[in-house]
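[1] missing the sequence, but the structure's below:
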């Protein structure tokens, strides 16, 4: 069984390219079906086994900072996976390859373990990625895209992440995206208690951001969301108001700070709307944070003189504060991950012997059944019980040793010597 991974993240690809490969959670199941069908079809001509298997296993992890595809099958199919993902994102395979990383077997497992443990995140040790991975794997499982191999890979990655977080200080003092946004806002506004804030969206990231900003007791909190009920629930929690997303352009000027993170595939805050808002505000500054991938706020807004726009990539410098102080914890975490990778690869190696073990068990069961049938016939004829048991045991022993005895008599001297050594290991081991 082969395992491989293909991905892009905040270290390898710019924000706009990552946006092309962003999959909302409800898009993952149909996307996985398409991926598995494409891989199954592409390997059909390369392997006779392709017609005998249920198709490659697959999982997709898509967050603001990364999109990663994990697969398992009879043979590696990285080239086919690259072409499929490039087509899904509407780019050439060459462009995707220039920004992607491809990993196989142990390296793929190591990467999954590091991602789950927060070692590959923009925010070192941040805990959100683990929840996002669990959600993605749950969706893949429900879609029937997981098999034994990927299920083992990710369950072990979750266990490793739990050990890393409980045994090291990898997450100590980590600054989340939301906390970084508050820090930047505090550098622009002298007193955050005089600031009116608009949150666009009502998902996990916005909820986290609202929690951090609410702790500063802002002058007002508003939530704009496509679904009013969900937006109202979040606004009520922080003593704010809810507004329709359609009303956002007309009311944008009311807010000093805007934090947006929706699943929209197109920007929902355009350059024109921000220009009109600034004019109504008489060019009082606006602080804007776009945490969405793809973008919620048109990138041209950054050029406006009185707007301070930050994206997830812009927050990188802020969230790296204290990074050097956690290098000892990183070393501890890497040691835990090393042990996890070795354990997984050992399990993979053992999986390779499963078909042979199944054949051996089937053969032994066949011999046993044949001897039992013969023994029952002898007993039915009134044969002595001890004699029947003796014949049964002798028959089983002869069947088990026949192949080994035949091999000892076959081949040249070198082959017979190798056979003899193997037989000694298999049949003449001393009981401990």
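    All right, it came through fine. Worth saying up front: this structure is predicted, and the values here are computed from it rather than measured. Numbers count the residues shown, from 1 in each chain.
[2] from now on I want contacts and neighbour counts done on CA atoms only, so please keep to that.
    Noted.
[3] for the spatially closest residue to residue 109 that is not a sequence neighbour, give me its contacts.
    Spatial nearest neighbour of residue 109, excluding adjacent residues (C-alpha to C-alpha, 6 or more residues apart in numbering): residue 341 at 6.2 Å. Neighbouring residues of residue 341 by C-alpha atoms under 8 Å, 6 or more residues apart in numbering: 106, 109, 110, 113.
[4] again, only using 7 Å
    For residue 341, the contact set (C-alpha atoms under 7 Å, 6 or more residues apart in numbering) comprises 106, 109, 110.
[5] just residue 3 next, same as before
    71, 72, 73, 76, 104, 105.
[6] residue 322: what secondary structure?
    Under the three-state scheme (DSSP: H, G, I helix; E, B strand; the rest coil), residue 322 adopts coil.
[7] packing partners of the helix or strand hosting residue 210?
    For residue 210, the element it lies in under DSSP states H and E is helix 204-214. Where contact means 3 or more C-alpha pairs under 7 Å, 6 or more residues apart in numbering; DSSP states H and E, helix 204-214 is packed against helix 177-188.
[8] ok, structure two:
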């Protein structure tokens, strides 16, 4: 659900997992929240925290039809939401769909419920598959980011090698190229580390790659920009000529 303002959510259980789920759902401002638990005391604490109501597990068969989404995670050794209870709930709802998530092991919701046409039931196995897919996607994105940076760095260094260096600068051409390699490797590592953190948080891949490329470009150009703003008018003009010769592609030549 993108908009929970008209959604009534039922949480079955009152353990740590349900508390985490309820925290997430409550932040989306659902129409109503209810906690069903074997002991009312624990359920009341969660219900009070999230502004919801509390009920006993024994009330589930008579109240299930009231809720659009059900998240269950108890320590029960047997299912507590059966096929018959869900069928009756759907009938009372005139077959308006119910979204159900079973996070319990063993399961709280009978597996046969998944076959009902108006129920969207997801289990731990389904969620594990989603997580694995997301992780694979993030790993592919990291590899893509690394490839982009490597290509950019190598292109930049190759381009610098083809320019005429200042004689004697930093002890000669080879030491200068070595220092450039070391500097760009440092930039690369920093940007990759930042991209991995963002991807691990679930940030949009395209946005992360865009930020990565911008960050690398800013690092490469920072020193040059600082030099262009430093010194007197004559030194700035000389720096501008050098930067123009080194960095700006000629309109009459193909880019390298």
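    Okay, I see it. Just so it is clear, the structure is predicted and the values come from calculations on it, not from any experiment.
[9] before we move on, back to that, in structure 2, point out the residues matching the helix holding residue 210 of structure 1.
    Under TM-score structural alignment, the match for helix 204-214 of structure 1 in structure 2 covers residues 16-26.
[10] what does residue 173 of structure 2 correspond to in structure 1?
    In structure 1, nothing lines up with residue 173 of structure 2, judged by TM-score structural alignment.
[11] where along the stretch 51-200 of structure 1 do the helices fall?
    With DSSP state H, counting those that start in this stretch as the definition, the stretch 51-200 of structure 1 shows helices at residue ranges 78-89, 93-99, 105-116, 128-142, 148-167, 177-188.
[12] one more: the stretch 251-400 of structure 1?
    271-280, 316-319, 327-351, 354-380, 385-409.
[13] of all the ones you listed, which one is nearest residue 66 of structure 1?
    helix 316-319 (14.1 Å; C-alpha to C-alpha).
[14] how big is the offset of the closest one relative to structure 2?
    Here the mean offset of helix 316-319 of structure 1 against structure 2 after fitting is 2.6 Å, by mean C-alpha distance after the TM-score superposition for structure 1.
[15] what comes up buried for that helix?
    For helix 316-319 of structure 1, burial by neighbour count (16 or more other C-alpha atoms under 10 Å) applies to 318, 319.
[16] picking up where we left off before, relative to helix 177-188, how tilted is the helix holding residue 210 of structure 1?
    Per axes from the mean of the first three to the mean of the last three C-alpha atoms, to 10 degrees, the angle that helix 204-214 of structure 1 makes with helix 177-188 is 40 degrees.
[17] mean shift between the following helix or strand past helix 204-214 of structure 1 and structure 2?
    Remark: after helix 204-214 of structure 1, the chain's next helix or strand is strand 220-225, criterion DSSP H and E. Taken over the aligned residues, the distance from strand 220-225 of structure 1 to structure 2 averages 0.2 Å (mean C-alpha distance after the TM-score superposition for structure 1).
[18] what's next to the helix or strand harbouring residue 218 of structure 2, contact-wise?
    Using DSSP H and E, the element containing residue 218 of structure 2 is helix 205-229. Helix 205-229 of structure 2 is contacted by residues 141, 145, 187, 191, 195, 198, 199, 236, 239, 240 when judged by C-alpha under 7 Å, 6+ apart.
[19] pull out the buried residues from those.
    141, 145, 187, 191, 195, 198, 199, 239, 240.
[20] separation between the last one and residue 247 of structure 2?
    Look at residue 240 of structure 2 and residue 247 of structure 2: by C-alpha to C-alpha, to the nearest Å, they are 10 Å apart.
[21] want to throw the helices of the stretch 51-200 of structure 1 into CSV with mean neighbour count?
    As requested, the helices of the stretch 51-200 of structure 1 are arranged in CSV below (neighbours: other C-alpha atoms under 10 Å):
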stretch, mean neighbour count
helix 78-89, 18
helix 93-99, 15
helix 105-116, 22
helix 128-142, 18
helix 148-167, 18
helix 177-188, 18
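[22] look up how far residue 150 of structure 2 lies from residue 156 of structure 2.
    Residue 156 of structure 2 is 10 Å from residue 150 of structure 2, by C-alpha to C-alpha.
[23] repeat for residue 118 of structure 2
    In terms of C-alpha to C-alpha, residue 118 of structure 2 sits 50 Å off from residue 150 of structure 2.
[24] sorry, back to before: want to try TSV for the helices of the stretch 251-400 of structure 1, with distance to residue 255 of structure 1 as columns?
    Formatted as TSV, these follow (distance: least, C-alpha to C-alpha, whole Å):
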stretch	distance to residue 255 of structure 1
helix 271-280	9
helix 316-319	24
helix 327-351	40
helix 354-380	63
helix 385-409	82
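[25] out of those, nearest to residue 421 of structure 1?
    Residue 421 of structure 1 sits nearest to helix 385-409 of all the helices of the stretch 251-400 of structure 1, at 10.3 Å, using C-alpha to C-alpha.
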